[in-house]
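Participant: The following comprises the amino acid sequence and a computationally predicted model.
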Amino acid sequence: MAEIKGSGGLVLVDALHRLGARRISCVAGESYLPVLDALLDYPDIDVITCRHEGGAGFMAESWGKLTGQPGICFVTRGPGVCNASIAVHTAKQDSTPLIVFMGQVRRWERGREAFQEVDVRAVFGDLAKWAVEIDDPSRIPEIVNRAWHVATTGRPGPVVIGLPEDMLSEMTTAVQADYAVPEPIGIAPAALDKVATMIRESSRPLVILGGAGWDDAACAEFASFASAAHLPVAAAFRRHDLIDHRHACYVGELGTGPNPKLLERVKQSDLLIVVGARLDEITTQSYALIDAPVPTQKLIHIHADAAELGKVYTPTLAIQADMIPAASALAGIAFNLGGRERAGWKDDARADFTAWTDIDLANRPTFNGPDMTAIFSYLRDVLPDNAVVTTDAGNFSGWAQRYLRYRRPGRLLAPLSGAMGYAVPSAVGASIHHPDRVVLGLCGDGGFMMTGQELATAMHHGAHPVIMICNNGMYGTIRMHQERKYPGRISATTLTNPDFVALAQAYGAFTARISKTEEFAGVWEQAVNAGRVAVIEIAMDPRQLTTGAV
């Protein structure tokens, strides 16, 4: 515990520093100038200046995913925080720890609809885990510590904090209390015994793995548990990176465009072991894959937040536990579960996955321009084990979901919220955080145009991700649905794009346009070794809408 004297802005930056924050994203605003000034006194906090608040928010959200600690983002009042709200929504749906600090009008102006005023509690009361405004600068450490706790515990998520401009300028004396890191919640021995009994009594178990709160060690322990118990493991929507895809127990992902045989296997299972996942709409195929509210199968649901247990599905056994101690506890009982009699069930599921993701380039349909499947076949072979892949929303992400092989410590950063514009800023953020790793950001022409200006941020801060723009001249996912429901009636989904190569060159990026499949390998090597942000445009045939397009 220590006492600090100074402006509210100084107290705030000191509080973040004591909590361990060493990087923030921001778009500068006059409403929080005391914070920007105080950051000069803390040179070990890296300040990443972004070009749009949506990009700044996504960048901070990517750090929350990568570290398990809150990503920190500062934006100005009104338009600034409204722009950043897309990242708040993404952090909420993705269970990502994030703290967004927003400048606010002066305290005596509130409630008068002053210039750029927003009511932080009203606007973000449901969108965030907690929305609050600081009225008294002496309470800054208290509220920031609580925000850190709310963002990281239970089901992680976003916190939005309003900072009245005059409060940040006011001089104060504040007590900086050390943050008490909560002890993680483990699985009680009695509950662990029930888990073991239910697995031993099962002949067709299946694991659905997902959620937040994992680290490399926990992922490894869970993989050893699944291996010893001969359990097939499916990843929840966009949580591919929680288990090495070379592992004999991995059987695919439950997301958009999943393997039909995996869906059938879920229905055939007699025990679902859901660890960390929320059983959300996409994972459960609009709540139709698993009967709601009472599943046909027995259901073990392990989640860090008690509010998620029984939220949609009534479990046979509900366990509140954090993922790191849960994985360790499960690994401890793995060799007492038997499982050889279940090995055939698991091996068959693995064979289904292998067949589903097999690529036969000799029997591909002919498209005008590059073949996306061939390109991803190449990427699957050359991406390093520790590569970070970020994806936007769009049909092009289907190739990354189906064909890439995710490993540990490699990561997939993809918005469960389905937010467009995510890939570029999250790739820039990942490259800043892991400058020694290959980072691939995948986006469509539509998504790139939403946050592509963060290429300037990459150049400014020396980030060097490879951004791949899959350009088919339309909002492809919407066009697919449009063609399905209203065949031949095209409305509002055709796009007129700039010259992406010329645009990226203007930013100073390495650039290339791929018009033939065989050009990709050479360009990829140049892009990875360019030493700066690289942009590769894939001139797609609009007919190649999905991995199954013929």
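Facilitator: Nice, I can see it. Owing to the predicted nature of the structure, the values given are computational and were not obtained by experimental measurement.
Participant: rest of the way, CA atoms for contacts and neighbours
Facilitator: Will do.
Participant: So what's the residue count around Glu525?
Facilitator: Burial of Glu525, expressed as a neighbour count using other Cα atoms under 10 Å, amounts to 11.
Participant: which SSE is it in?
Facilitator: Secondary structure assigned from DSSP states H and E places Glu525 in helix 520-528.
Participant: tell me which residues in that helix are buried?
Facilitator: Of all the residues in helix 520-528, those buried under the rule 16 or more other Cα atoms under 10 Å are Phe520, Val523, Trp524, Ala527, Val528.
Participant: Which parts of the stretch 51-200 of the chain are strands?
Facilitator: Per DSSP state E, counting those that start in this stretch, the stretch 51-200 of the chain has strands spanning 71-75, 98-104, 130-133, 158-164, 171-176. These are given in chain order.
Participant: Take this one as well and set it beside the first:
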Amino acid sequence: MPRSAGHLIVDTLEAAGVERVYAVPGESYLDVLDGLYDSSVETVVCRQEGGAGFMALSESRLTGRPGIAMVTRGPGAANAMISLHTAWQDATALVLFVGLVPISDRSRESFQEFSLSGWFSSTTKRVFTIDDEHRAGELTAEALRIAASGRPGPVVVGLPEDVLVRLTEAPVPTRAEVAPPTPATTEIESLTARIAAAERPAFVLGGDGWQSGCGRSLGEWAASAGIPIFCDWRAYDALPHSSPAWAGWLGYGRADVVAAGFAEADLLVFVGCTRSDVASDGYTIGFDAETVIVTGDPEAKQHAGRIDQQILASPLTFTEALTSIDAGSARGARTDEWMRERAAIQSRFAAHRPDAEAGAGSVAASEAGTDVPAEPGSTHPGVDLGVAFGILDDRLGGDAILTYGAGNATIWGHRFIRHNEPASLVGARNGAMGLAVPAAVAASLAFPNRRAVAICGDGDFLMNGQEIATAFAHGGKPLIIVIDNGVYGTIVSHQENHYPGRPSGTRMVNPDFATWMSAFDARSGAASARSTADDAASSSRATGMTGHGERVETTADFEPALERALAHDGPALIHVLVDPETMPPAGDETS
């Protein structure tokens, strides 16, 4: 029986097991929206295309399946670009469907026309345009396959408005399973011999692909062989932090002594990641060691420096192959001293302590202009984040999903919050701001039985804070913690290094975020008319849900506010005020 190309696209997504698409509607892909009307695929209606893309990226990072976003042509596609760049640099599987002008209107500078390939070909794995209605299902399935295969990344699919409504009898294509490469026995034996011969070997885990929990098995094997494990920037949920092999993370905000251990290793085994500029402190450390790369990407993109052995494998297939070998055969003459020393250093660095003891610095933020009440008996106004994040870590217990955008405010979370479960961290590894809130909303929708917590600065929050409305519409219940210092803190810190005493272009004026959150009430939205069954189902889930917001100005007030927020059955926000001169905990500890 004939169906439209737009409906075939939806049927293909449904057959592939897609559970949600994150969309901002547009007239250019109405037939796809019509196909979603009675589909089992949930349409999560977002408030801005950048937020939709970040939500799709978050779901992909947490589930291992390509995230799906849908936007309209021109301005909509432009807004979604930030998520494509993030997925490209972060190597995360994402498929973005973009509505396009009718084929007959091309190359005439028609309304919202643009070049799909011209915009996106340099930051995607592939750009398709469905010009033939009979291939709509085929190209949709191909986009899903390519996004998840090899080095994962984004794929863009263009949807000409007129092609979508054409009828076709093409069947839904058979789903092509992406089988990750499996290392050969000889490769694992060669690696084991390298490890046994090394005095100071180390693993570096990173990238996506750890959702199965294989990092726990790899950690147990490494601990038995006396090998410390570092994790790449914002990928440190790959290994439970309770592991005796856990040696800390590399990249921004890391401890100098952790980086020194990375630099001292005489064998580095990168699994799921590479030696990038971030991990190597701008291509300055870790280049002298014998190097093994374990990746699904034959080209080893982003890797710098020597490669002595490359193994094509996913984190799971590599772990299964390596742990089938007795760890004792990889120990050689080593004791556990090297591993225990690295683990102890990270343990001391992550121990909860007030900012003054954790090495939080100050800068002259003359442009900040933020009045923050001083806590009685304190030398710095506002909340002590070292104390606050220690409390947060204790309450979350290593089980929550943490999401981060960019900015100095995230460093306290990276340092003090444990991750003992896989798929518990979503952060923009490319430094994109505005990811924290939409990522937490998506995490809450994909895993409703887990706590999702967004950690963001005031600058990061206001870049996509509108997606809180999406949480209310679809029943998500994230906790959002906004650290408010009234400045773009990361840029201020750089200015103080290069142009001391001359902060410029970094001041912000903020609303009372707690009041803003408390204004949300899903009961008011639920009463409005709904035009689709999907919208009606969403409002039913959200009925009666209200927002909870609190403004915290002193350290003593943080814990009770956190308890109330965690107890609230709905989205919650804690607006935390801090001194604009406070900078993140220093990473220059010597022991």
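Facilitator: Happy to help now that I have it. For clarity, every value in this text was computed on a predicted model and none was experimentally measured.
Participant: Report the TM-score for the pair.
Facilitator: Comparing the two superposed chains by TM-score structural alignment, normalised by the length of structure 1, the resulting TM-score equals 0.96, with 542 aligned residues with a Cα RMSD of 1.7 Å.
Participant: Dump the strands of the stretch 51-200 of structure 1 to a markdown table, plus mean neighbour count and distance to Ala504 of structure 1.
Facilitator: Rendered in a markdown table, the data for the strands of the stretch 51-200 of structure 1 read as follows (neighbours: other Cα atoms under 10 Å; distance: least, Cα to Cα, whole Å):
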| stretch | mean neighbour count | distance to Ala504 of structure 1 |
| --- | --- | --- |
| strand 71-75 | 28 | 26 |
| strand 98-104 | 30 | 29 |
| strand 130-133 | 20 | 38 |
| strand 158-164 | 28 | 32 |
| strand 171-176 | 18 | 45 |
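Participant: Where in structure 2 does the helix holding Glu525 of structure 1 align, residue-wise?
Facilitator: Helix 520-528 of structure 1 falls opposite residues 558-566 of structure 2 when the two are matched by TM-score structural alignment.
Participant: Mean per-residue distance, the matching stretch versus structure 1.
Facilitator: Stretch 558-566 of structure 2 differs from its equivalent in structure 1 by a mean of 1.2 Å after superposition (mean Cα distance after the TM-score superposition for structure 1).
Participant: Go ahead and measure how far the helix holding Glu525 of structure 1 is from the middle of the chain.
Facilitator: 26 Å (Cα atoms, centre = their mean, to the nearest Å).
Participant: try stretch 198-216 of structure 1
Facilitator: Its chain's average C-alpha position is 21 Å from that of stretch 198-216 of structure 1, according to Cα atoms, centre = their mean.
Participant: Kindly report the same for stretch 72-89 of structure 1.
Facilitator: Counting by Cα atoms, centre = their mean, stretch 72-89 of structure 1 comes out at 18 Å from the chain centroid.
Participant: Over which residues of structure 2 does that stretch lie when aligned?
Facilitator: Residues 68-85 of structure 2 are where stretch 72-89 of structure 1 aligns, taking TM-score structural alignment as the criterion.
Participant: which residues are contacting the matching stretch?
Facilitator: Applying Cα atoms under 8 Å, 6 or more residues apart in numbering, the external contacts of stretch 68-85 of structure 2 come out as 20-29, 48-54, 56-57, 94-101, 112-114, 120, 123-124, 154, 430, 432.
Participant: Identify those among these that sit within helices.
Facilitator: Of these, the ones assigned to helices by DSSP state H are Glu49, Gly50, Gly51, Ala52, Gly53, Phe54, Ala56, Leu57, Phe120.
Participant: So which of those residues is the closest to Ile188 of structure 2?
Facilitator: Using Cα to Cα, Leu57 is the member of these that sits closest to Ile188 of structure 2, with 32.2 Å.
Participant: hang on, the earlier thing: I'd like the buried residues of helix 520-528 of structure 1 laid out as JSON lines, including distance to Met468 of structure 1.
Facilitator: JSON lines is the format used below for the buried residues of helix 520-528 of structure 1 (distance: Cα to Cα, whole Å):
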{"residue": "Phe520", "distance to Met468 of structure 1": "11"}
{"residue": "Val523", "distance to Met468 of structure 1": "11"}
{"residue": "Trp524", "distance to Met468 of structure 1": "10"}
{"residue": "Ala527", "distance to Met468 of structure 1": "10"}
{"residue": "Val528", "distance to Met468 of structure 1": "12"}
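Participant: for these, which one is nearest Thr67 of structure 1?
Facilitator: The closest of these to Thr67 of structure 1 turns out to be Val528 (Cα to Cα; 23.9 Å).
Participant: residue contacts, that closest one?
Facilitator: Taking Cα under 8 Å, 6+ apart, we find Val528 of structure 1 in contact with Val438, Pro465, Val466, Ala534.
Participant: Closest one to Gln176 of structure 1 out of those residues, please.
Facilitator: Pro465 (37.9 Å).
Participant: In contact with the closest one, which residues?
Facilitator: Listed by Cα under 8 Å, 6+ apart, the contact set of Pro465 of structure 1 reads Ala427, Val428, Ser431, Val438, Val439, Leu440, Gly441, Val528, Arg532, Val533, Ala534.
Participant: Check the spacing between Ala502 of structure 1 and Val535 of structure 1 real quick.
Facilitator: Counting by Cα to Cα, to the nearest Å, the gap from Ala502 of structure 1 to Val535 of structure 1 is 10 Å.
Participant: between those two, which one's more packed in?
Facilitator: With neighbours defined as other Cα under 10 Å, Ala502 of structure 1 and Val535 compare such that Val535 has more, 25 against 13.
Participant: That one: what secondary structure?
Facilitator: Per DSSP: H, G, I helix; E, B strand; the rest coil, the secondary structure class of Val535 of structure 1 is strand.
Participant: Good, wrapping up.
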